[in-house]
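>>> Please work out how this folds:
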Amino acid sequence: MEFAVILLSLALLVSVEGAGEKSVASKLKLCKADDPNLDECFRDAVETAFRNLKDGDRSLGIVPIDPMFVPEMTMTRSEGPVGMTLKFINCTHSGLSNMKVISAKVSPDRLSFDLKMKLNLFTLSGPYETNGRILVLPIVGEGIANITMYDSDIAWTFQGKHVKRDGKTYLQIEKYIVDIKPKSAYMNLGNLFNGDAVLGETTNRFLNENSREVIQELAPELNAALAELHKGLAQRILDRLPMEEAFA
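From the prediction side, this is the model:
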């Protein structure tokens, strides 16, 4: 029995532009559910997908994943030293194609998938809006932002259930968790305080001198935003892929 685990890893990453279900599978590596080395196969398949799908494939309806265009992503933190809303609009996420999968665990019976990965460089860049405070200092701005994270440990957990539709079985996502922990980060928020150069430079210097702590404070919201983004993309593919075609 062929188990299309890579389809699930693909679903974590990409959007579909009207491709047929069968055509997507032609791009991917498959693993056998009864393979005694299933976890290793899954690990290699996911890493291969990150590389192979970097530029997408328009003929298959797969858009590029590196950089990945994201229409909107919002992080709101109201508790702790960092209390702010950071909203990206029409931004890009860069670096995913260089993901290194360290370990993987797949449970076909439970429809559960776990990945431990490392990523040397991951960048969120584009137009942003922010309003709030860092410690007791207010922060407000609207312009172009760059947040680059270095040497990140990343964990992804994905679990689903079967649902019936039109006589076929599909996978519906029930749980989707992302956890990214960078060792360091660079942050630049352009046009802070309506373009006040002194306040903007001072604030960005403070953010970079304390980047690890700031990212750690924003981590729950960042992880939740990335999980919601990837879950939505995943479900779009899974809605097109009957399990009868994923298990052949």
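
>>> okay, CA-based contacts and neighbour counts for the rest of this
OK.

>>> how about the strands in the chain?
Ranges of strands within the chain are 2-3, 31-32, 68-77, 82-94, 100-107, 112-134, 137-165, 168-181, 184-189, based on DSSP state E.

>>> Name the residues of the longest helix along the chain that are buried.
Counting residues, the longest helix in the chain under DSSP state H turns out to be helix 211-238. Neighbour-count burial for helix 211-238, counted by 16 or more other Cα atoms under 10 Å, picks out 211-238.

>>> Show me what that helix is packed up against.
helix 5-11, strand 68-77, strand 82-94, strand 168-181, strand 184-189 (3 or more Cα pairs under 8 Å, 6 or more residues apart in numbering; DSSP states H and E).

>>> now the angle from it to strand 184-189?
90 degrees (axes from the mean of the first three to the mean of the last three Cα atoms, to 10 degrees).

>>> Figure out which of the strands of the chain is closest to Gly195.
strand 137-165 (8.2 Å; Cα to Cα).

>>> coming back round to it: what inclination does the longest helix of the chain have with respect to strand 137-165?
Using the same axes, to 10 degrees: helix 211-238 against strand 137-165 is 20 degrees.

>>> now the residue lying farthest from the centre of the chain: how far from Trp156?
The outermost residue of the chain relative to its centre, with distances by Cα atoms, centre = their mean, is Val198 at 34.3 Å. For Val198, the distance to Trp156 (Cα to Cα, to the nearest Å) stands at 40 Å.

>>> To compare against the first, here's the next sequence to fold:
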Amino acid sequence: MCVKKLKEVTVWLKQCRRKDPKLNECIRDTFQNMFPWLAKGIPEIGTQQLEPMHIEKVAITKGQGGVTLQGAFNNLIVHGPSNTTALYTRMDLRRGKLDIGLFIPIIKVEAKYDLKGNILLLPLVGIGDAKLYLKNVTTHVQTRIHFPKIKDEEVMVASSMKVEFSLAIMRIHLSNLFNGNAVLGRTVNTFLNENSKEVVNELKENIGESLSGVFKKIMNDAFSHIPTKLWLIDD
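Below is the predicted model:
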């Protein structure tokens, strides 16, 4: 398989210098500049269109606490990530760390769900379609990075990632709860929306693990094909 490598600096790639005292601000601008281009896909490095984002699966496995659920959201189609704002970056080259803060004003998700368990003592059982609306999502991404050589070119690669997030509003609708029982389905959907922050807080760890895999792939699909000599310049 032919691995594409960027050959020269282009309009979507902002250059930074490793010893710049304002390196963090520069790296933030580098990410910010790339978001609109990633949304459309960048043929030069072989990245696919990011908007809408397709996520194969977000597994839910929680056996204790106020929310106990087993199952997953599958075949997620996500609109909104291309409007991401990079709030900050903190790069520590010596320790191999890169922290990123992201803000997304609106995320809309369509998916299939298969869930069974309890939400704050209320039973939830169903298989069907799910729609989610998330507003003012703030994400904090902690990344371990290293700089291997691939085909004699140094690149940046994320080896591990941890994602934490918060949001202002979540609205959700799950169809076909309790085998299509309209009364029970309406009750559970209303309860979920009235208690959305508590539900999200209970599931943050599960969701964060799934998001870390998605974000890590996006970062590596891009930066493993961009030699650091083009954007992270030695003085």
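
>>> TM value for the aligned chains?
Once superposed, the chains reach a TM-score of 0.85 (TM-score structural alignment, normalised by the length of the second structure), with 232 aligned residues with a Cα RMSD of 2.6 Å.

>>> follow-up on the earlier one: by how many degrees do the longest helix of the first structure and strand 68-77 diverge?
Going by the same axes, to 10 degrees, helix 211-238 of the first structure makes 130 degrees with strand 68-77.

>>> how far out from the middle of the chain is helix 211-238 of the first structure?
In terms of Cα atoms, centre = their mean, to the nearest Å, the centre of helix 211-238 of the first structure is found 6 Å from the chain centre.

>>> That helix vs the second structure, average distance?
With mean Cα distance after the TM-score superposition for the first structure, helix 211-238 of the first structure departs from the second structure by a mean of 1.8 Å once superposed.

>>> still on that earlier bit, got a markdown table for the strands of the first structure, with mean neighbour count and distance to Leu38 of the first structure too?
Shown next, in a markdown table, are the strands of the first structure (neighbours: other Cα atoms under 10 Å; distance: least, Cα to Cα, whole Å):
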| stretch | mean neighbour count | distance to Leu38 of the first structure |
| --- | --- | --- |
| strand 2-3 | 18 | 10 |
| strand 31-32 | 19 | 7 |
| strand 68-77 | 17 | 29 |
| strand 82-94 | 19 | 29 |
| strand 100-107 | 18 | 7 |
| strand 112-134 | 19 | 12 |
| strand 137-165 | 17 | 17 |
| strand 168-181 | 17 | 20 |
| strand 184-189 | 21 | 34 |
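
>>> Redo those as JSON lines? Include distance to Val46 of the first structure.
Listed next are the strands of the first structure as JSON lines, based on distance: least, Cα to Cα, whole Å:
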{"stretch": "strand 2-3", "distance to Val46 of the first structure": "13"}
{"stretch": "strand 31-32", "distance to Val46 of the first structure": "11"}
{"stretch": "strand 68-77", "distance to Val46 of the first structure": "17"}
{"stretch": "strand 82-94", "distance to Val46 of the first structure": "17"}
{"stretch": "strand 100-107", "distance to Val46 of the first structure": "7"}
{"stretch": "strand 112-134", "distance to Val46 of the first structure": "9"}
{"stretch": "strand 137-165", "distance to Val46 of the first structure": "12"}
{"stretch": "strand 168-181", "distance to Val46 of the first structure": "16"}
{"stretch": "strand 184-189", "distance to Val46 of the first structure": "25"}
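
>>> closest to Asp57 of the first structure out of those?
Here strand 68-77 is closest among the strands of the first structure (Cα to Cα), at 13.2 Å.

>>> Where does that closest one end up in the second structure?
Aligned using TM-score structural alignment, strand 68-77 of the first structure spans residues 53-62 in the second structure.

>>> Also stretch 130-140 of the first structure?
Stretch 130-140 of the first structure maps onto residues 115-125 of the second structure, going by TM-score structural alignment.

>>> just stretch 217-226 of the first structure next, same as before
Under TM-score structural alignment, the match for stretch 217-226 of the first structure is residues 202-211.

>>> Next, count neighbours for Gly80 of the first structure.
10 (other Cα atoms under 10 Å).

>>> what separates the corresponding residue of the second structure for the residue farthest from the centre of the first structure from Asn189 of the second structure, distance-wise?
Aligned by TM-score structural alignment, Val198 of the first structure pairs with Val183 of the second structure. Using Cα to Cα, we find Val183 of the second structure at a distance of 10 Å from Asn189 of the second structure.

>>> ok, now Val3 of the second structure?
In terms of Cα to Cα, Val3 of the second structure sits 46 Å off from Asn189 of the second structure.

>>> And those two? Which one has more around it.
When neighbours are counted by other Cα under 10 Å, Asn189 comes out ahead of the other of Val3 of the second structure and Asn189, with 18 against 10.

>>> Does the more buried one touch Asn176 like I think?
No: counting by Cα atoms under 8 Å, Asn189 of the second structure stays clear of Asn176, with 10.8 Å between them.

>>> Leu111 of the first structure -> the second structure?
Aligned partner of Leu111 of the first structure by TM-score structural alignment: Gly96.

>>> burial of that match, as a residue count?
14.

>>> No further questions, thank you.
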